[in-house]
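>>> Have a look; sequence and predicted model below, questions after that.
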Amino acid sequence: MDNSPYLLTDKQLIEVLCMTQSPTAVHVSEDAVIQAANDAMINVWGKDRSVIGKSLADALPELKGQPFIDMFKRVWNEGITFTGTDTPANLVVNGELQTFYFDFEYKPIKDGNGKTYAILHTANDVTERYLGRHREQHLIEELTATNEELTAANEEVRASNEELAAINEELQAITEELRLSEEFLQNANNELSASENRFRQLIAQAPVGICLIGAHDFMVQEVNNAYLQLVGRPREFFEGRTIWQIVPEAEQTYAPIMNGVIETGIAYAANEHRLILSRAGADEEVLVNFVYEPILGQDGQVSAIMVLAIEVTDMVTARKKIEQAEERSRLAVDAAGIGIFDLDLQTGIPVVSGKFNEIFDLDSPPGKDTIEPLIHPDDRQTRADAHAEALQSGQLFYEARLWHQNGPIRWVRAQGKVFYKSDNAPDRILGTVLDITAYKELQQQKDDFISIASHELKTPITSLKASLQLMDRIKDKSEQTMIPKLIMQSRKSVERVSALVEDLLNVSRLQQSDIRLNKSHFILSQLVNAVANPISIIAKHKIIITGNLELQVYADEHRIDQVLTNFLNNAVKYAPSSETIEVDIHTAEDYVTVSVTDYGPGIPFEKQQHLFDRYYRVDPSGHQGSGLGLGLYICEEIITRHNGSIGVNSVEGKGSTFWFRLPL
């Protein structure tokens, strides 16, 4: 079966149906605008195809004053059908106004609401038939009069042999005309038969399934091979059967629809309609596009239903697969945060995706000169050079900053491939853009960390190296009293290096999930005291512990020790003028909250949200203290692994409160 997705349009169907020798035209609107007309109708009008698209009055001005234009208006406005037999019409043919006689029909074609949307115009030129009949009638009347004269005046008839001879010749002429009329009718019948055969051939060869069904008995009158293949039945199975005997599985759904078309005379069409057909002995679900088209008889009633159907199962399946693939691709691109562009190298105008507009903060599709002003001035030449290089290499790549007047600078990476015309001239660039701001920030953090780590490790190592050099110099001299001091200094340097290395190891373990919690029951206030005492002695700060001092928790004591030590050391480091540091332990619902409060300078609001980020330091210059910016990051990871939460509350000039919460 031909599964071509091509379907005839309404216009094509009209053109196909108008490919008959019978003069046929289709008009629209109250002015009877000629929408379509076959060659036979054009010849009847004595015009050429330039009349297509004109109103009837403009195309055939000689019809003004004749009843036909008004008939068309009534057909359009009232939805009635006009027919006529032996109707005279004055037409200009070959430049001469002549009178012709027609059998015609003006039929309204209506939509589902009963509103006329077209007029089907058919006309047969019966001038010869009309004139022949009238000549025949005229001659019969003359013969009748002559016979009466012969009966009344037999003597006069005998005296008028010459006149009778003339009349006899006229009779012979009439006989010849009758013979010619008979031949004409025979030729017309032959032409009609040929036209019917052509129509049947058209049905048989059509790639669309066609079945002609009687409106009164539902007997199948004509069926083509495409329809046989669609329903999975042999041709002999159709002989002497109604359509519902042939496809009983379709009767329940489609019989009411066909009955409605017969009753209303209104066609019914459906697209991608699901249908269960019994083919090759098995029920099979297929998708079809079909039309039930009513065929009207001479009495204006529906005499038959022409079914046009084509299976579109494979087409719909393929389309859905394509749609699904496109949707998966779109979701993948959206999930990756990638913007797509298609740059026409001739016009310079790109076609872009929604994500592209989002990255460049555009409210409407970009034009030729939209993108360049958004690029940072220092990177515009980089972009221009990358595009010039792409025309040579076929590959586009560059990274640039976006310059927003009301927002932060962001980085983007553009990649693309050049496509060429048949003459190898560059035609377009298809590519992607990606917001790499986070990546650039991570790179900057890495560079900052390397700088910080180098600086932090260099200081104690330099001190340790100097101490060792001094001890080496005086080991055999009398100034050995300095050795204990140098040893203490060396120990502190080693401890500082060890602390930095421990922080790095903790981060590495956290990232690899190597840190395991060794939980046990312990009294929280006792751990706070153990941490606070040495710090208060060295720093000379007064550390006050309040709250529930008898509360016992179940946690990793060593890790909670790390968190408390970090909180208290930070309070001492960043609030040196705060005489007291308060540690509070209180419970609420099923959690215990431990808070460490200092009364130092506080932390700016815009920096508070970054305090627990890896490698972040409040004072990156290092003026207030040293460190890698890992302490609070490690604290957050420890508390999170305890299914707790951590945070900070701070007001500039009033101090800061760092807290963590653990489940009881």
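Looks like it came in fine. Numbering: from 1, shown residues only.

>>> C-alpha only now, for contacts and for neighbours.
OK.

>>> neighbours of the residue nearest to L56 when sequence neighbours are not counted, just the number please.
Once flanking residues are discounted, L56 sits nearest to A32: 5.5 Å by Cα to Cα, 6 or more residues apart in numbering. For A32, the count of nearby residues is 24 (other Cα atoms under 10 Å).

>>> In contact with A32, which residues?
55-56, 69, 72-73, 119 (Cα atoms under 8 Å, 6 or more residues apart in numbering).

>>> Switch those residues over to JSON lines; also include secondary structure, distance to E284 and neighbour count.
Output for the contacts of A32, formatted as JSON lines (DSSP: H, G, I helix; E, B strand; the rest coil; distance: Cα to Cα, whole Å; neighbours: other Cα atoms under 10 Å):
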{"residue": "S55", "secondary structure": "coil", "distance to E284": "50", "neighbour count": "20"}
{"residue": "L56", "secondary structure": "helix", "distance to E284": "51", "neighbour count": "21"}
{"residue": "I69", "secondary structure": "helix", "distance to E284": "53", "neighbour count": "18"}
{"residue": "F72", "secondary structure": "helix", "distance to E284": "49", "neighbour count": "27"}
{"residue": "K73", "secondary structure": "helix", "distance to E284": "50", "neighbour count": "15"}
{"residue": "I119", "secondary structure": "strand", "distance to E284": "41", "neighbour count": "27"}
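
>>> nearest to T175, of the residues you listed?
Ranked by distance to T175 (Cα to Cα), the contacts of A32 are led by I69 at 39.3 Å.

>>> adding another structure so you can compare the two:
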Amino acid sequence: MTTKQPTFLSYPGEMAGIMRKKDWTNSPLGPPAKWPLSLQTALGIILHSKFPMFIWWGPELRCFYNDAYRPSLGKDGKHPSILGEPAAEAWAEIWPIIYPLIKQVLDGGEATWSEDQLVPIYRNASIEDVYWTFSYSRLNNDEGDPFGILVTCVETTEKVLGLRELKETNNLLQFATEAADLGTWDYDPLTGTFMGNARLKSWFGLGPEHETDLGLAISSIAAKDRQRVIESIEAALDYDRQLPYDLEYTIVHPVTGVETIVLVKGRPFFDENRKAYRFSGTMEDITEKSRTRQLMAESEQNLSNLVEQAPVAMCVLKGPQHIVAIANERMIRLWGKPKKQVMHRPIFDGLPDARGQGLEDLLDKVYATGTRFTAQERPVELLRDGAMETVYQNFVYEPLRDSKGEIEGVIAVTIDVTEQVMARLQLEEAEERARLATEAANLGTFDFNIIGATAITSPRFLEIFDADASTPHAELVNRIHPEDRPIRERAHKEALQTGRLFYEARIIHHGGAISWVRIEGRVIVDKAGTPVRIVGTALDFTEHRELEQKREEMIAIASHELRNPMTSLRLALDLLSVLLEPRDQRLLLEKAQEQVRRLIAMTTELLNVSKITAGELDLKPEIVNLHRVIEDSIATAHAGTRSNLFSITGASDINIRADRFRIEQVLVNLLSNAVKYSPRDSEVIIDVSLNSTDIKVCVTDKGIGIEPDKTAMVFKKFTRVDATRGIEGYGLGLYISEQIMRAHGGQIGVESEKGIGSTFWFTLPR
């Protein structure tokens, strides 16, 4: 059976592709399809993220990383060889630095945060000094135990080196920036001059002059913000509008290109003529705050994107009320509610039908303790299409922590397994019903492996074969009477062709007692259509067999006793019919002769059944022309019947070795049935075909047909599938025909459709 590939391996990107191609067979992690759900989910998150991320997993802290992290490894270094390798080997050069941090997190400590830390690594064919801002946070396995580390990191080498260079080349500017918390400015609208303190001038790259032109300062504002600042100044200086001057914008240092994000607040002053004569205010450096806010917004957006694109139903619940902050479409479909009904409100307000099922307590506990909760096949009642419906879910409640490690919500990951659970329950119910039915019928069951010639048997099966659980399969076969073992072998060969196993045989018990067993089964094939197993039942029908044998003996005795006097009576009636002339006497004699004929026919069939049952159906094979046998059979079947049309099609001039009398007996029976059950003057077609091993004869009529569920019964003794139509018959002809074909090494069967007609066929070996 092919194992389905985990969804995260189908993601686009370099690392997902490398993971797909990597042979994990010899890795302690095993094939990805068997990796824990927690690891698969974490890998799905990092592979989708544009933020550099790294994972160490398991006792050996095996390495995984995403495409965003890949550039930090440089060329001719660790990529891609460290994928799936133990951390101590992959990061040997920095192991003394990072292992204490890893151990701290795995031992239950809080997540770490390191900013602009020097961590040299081997890349680009050498050890390089690399600066990082990074965080280590714990990853739990499916059981909720610490089992790995998630690393979110940004390489800050360029930033650190740039700041170092800036500090070395412009100490005065750096000192002025640190000495004052705020920049102050004062603008004279009448002269257009602009003044500011040293901190402000350092942001704008202005010289030490006491005053400068406002246009020069505005030229240092980032182009994307410049027009907005000009319009805000004009609006604030308009006496009639006097809009508040409170805005953020970016200053780009004209020399260094360093960007500073500032929060600016100002107030204009107007004279008695409503003319602005002064405009002053403060300026705060909010670069770090803005970047932090931006990172948080990006982090929130990344989380939202990860949830939306997750391959499973997923949502984020915020706060102690579990407000639905994010939910992907899979989760919305699982809830069965309109999106607007559940979003941005407490989960159980949007899903009132889920209340009172213990889910509230689970979420409260995860939010309060930070301990993950995992459930398998948990039933949940949900209102869908106006009715309560039970759905089965595998889900994980994972605490969501902020940058300080404080719990701010719960991440829920859910897989709907209702179909799988219901299928399993139905299968278990069906197996239980089958078991009860088997026990009620006193049947033994078996499952026979064709390739290995071994069998799994029920206690009743072993009881029927007078064996115990330790008895080998070959010994079970040896319990079959030696004379009946060929019957079993033929039945098994036929089963491989027909898909059905059936035979009856005698079982020899340890004390010498004989019992009769009926074996029935069905052949199971693999995907290639090759038979691999036979499953079936065994029934001890000894008592029934003995009763049937007594009935056959009585029939045989009665048939023999009746045949001789009836033959004499028929001869006497034949002589009387010649001697007597009066019409009324002749009519009575004809009726008497007809009744005698019917008695002789019935006695003949009973004698045939008796011979078949006793195994005394002797054959006298000879070389005969099949076409001539068919013509003679048509003549016999046609005599004294209505004028049906008989057509012979297919192969002709075929010689066969068979008992002519018995083959004609079968053909006459099939043709007579075709005439009896067909409309007057309808066509009966006899078709002959052959292949490399068999000759096949088909008799097709356009008669009343047979119900599909009755076709298997037509070859049983004393069976008539349509006895209510007043058509003569004893239900023995087809049974006798089947036994004749078996004796010839052939087969017989029927294909029929009610109201359309039937095709009875038989085969003979070439």
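Okay, I see it. Since the structure is predicted, the reported quantities are computational estimates derived from the model, not experimental observations.

>>> Tell me how the two chains score on TM-score.
After superposition, the two chains reach a TM-score (TM-score structural alignment, normalised by the length of structure 1) of 0.52; 420 aligned residues with a Cα RMSD of 4.7 Å.

>>> what does the residue nearest to L56 of structure 1 align to in structure 2?
For A32 of structure 1, the aligned position in structure 2 is L61, judged by TM-score structural alignment.

>>> tell me which residues in the longest helix that structure 2 contains are buried?
The residue-count maximum for a helix in structure 2 (DSSP state H) belongs to helix 542-579. The neighbour-count check on helix 542-579 of structure 2 (16 or more other Cα atoms under 10 Å) flags 542, 552, 555-556, 559, 563, 566, 570, 573, 577 as buried.

>>> Also stretch 342-351 of structure 1?
342-345, 349-350.

>>> again, but for stretch 175-188 of structure 2
176-177, 182-188.

>>> Stretch 404-418 of structure 1 too?
410-418.

>>> Check those residues against E191 of structure 1 and report the nearest one.
V418 (62.5 Å).

>>> Specify, as a residue range, where the helix or strand containing V497 of structure 1 falls in structure 2.
Here V497 of structure 1 sits within helix 483-511, counting by DSSP states H and E. Against structure 2, there is no aligned range for helix 483-511 of structure 1 (TM-score structural alignment).

>>> Distance check, I560 of structure 1 against I581 of structure 1.
18 Å (Cα to Cα, to the nearest Å).

>>> who's more crowded, these two?
Using other Cα under 10 Å, the more surrounded residue of I560 of structure 1 and I581 is I581, with 22 against 19.

>>> And the next helix or strand past the host helix or strand of that one?
Following DSSP H and E, one finds I581 of structure 1 within strand 580-588. As assigned by DSSP H and E, the chain's next helix or strand after strand 580-588 of structure 1 is strand 591-598.

>>> What span of structure 2 is that following strand aligned with?
So strand 591-598 of structure 1 sits over no part of structure 2, by TM-score structural alignment.

>>> ok and that strand relative to strand 580-588, angle-wise?
Here the directions of strand 591-598 of structure 1 and strand 580-588 differ by 170 degrees (axes from the mean of the first three to the mean of the last three Cα atoms, to 10 degrees).

>>> tell me which residues of strand 591-598 of structure 1 are tucked away?
Under 16+ other Cα under 10 Å, the buried positions of strand 591-598 of structure 1 are 592-598.

>>> what do you get for stretch 402-419 of structure 2?
In stretch 402-419 of structure 2, counting by 16+ other Cα under 10 Å, buried: 407-418.

>>> Which of these fall in strands?
Among the buried residues of stretch 402-419 of structure 2, the residues falling in strands (DSSP state E) are 407-416.

>>> can you give me the end-to-end distance of stretch 474-489 of structure 1?
Start-to-end, stretch 474-489 of structure 1 (Cα to Cα) is 16 Å.

>>> now swap in stretch 426-442 of structure 1 and tell me
37 Å.

>>> now that stretch: how far from the chain's centre is it?
24 Å (Cα atoms, centre = their mean, to the nearest Å).

>>> circling back to that earlier point, just the ones of the buried residues of stretch 175-188 of structure 2 in strands?
Reading strands off these with DSSP E, I get 182-188.

>>> A327 of structure 2 maps to what in structure 1?
So, by TM-score structural alignment, A327 of structure 2 is matched to V223.

>>> Its match contacts A206, correct?
No: contact criterion Cα atoms under 8 Å: V223 of structure 1 and A206 do not qualify, at 10.7 Å.

>>> the more surrounded of the two?
For the pair V223 of structure 1 and A206, the greater number of neighbours falls to V223 (20 against 15), based on other Cα under 10 Å.

>>> residues near the residue nearest to the more buried one when sequence neighbours are not counted, how many?
Nearest residue to V223 of structure 1 in three dimensions, chain neighbours excluded: C211, at 4.4 Å (Cα to Cα, 6+ apart). Counted with other Cα under 10 Å, the neighbours of C211 of structure 1 add up to 23.

>>> element containing C211 of structure 1, please.
strand 209-214.

>>> and if you look at T390 of structure 2?
strand 387-401.
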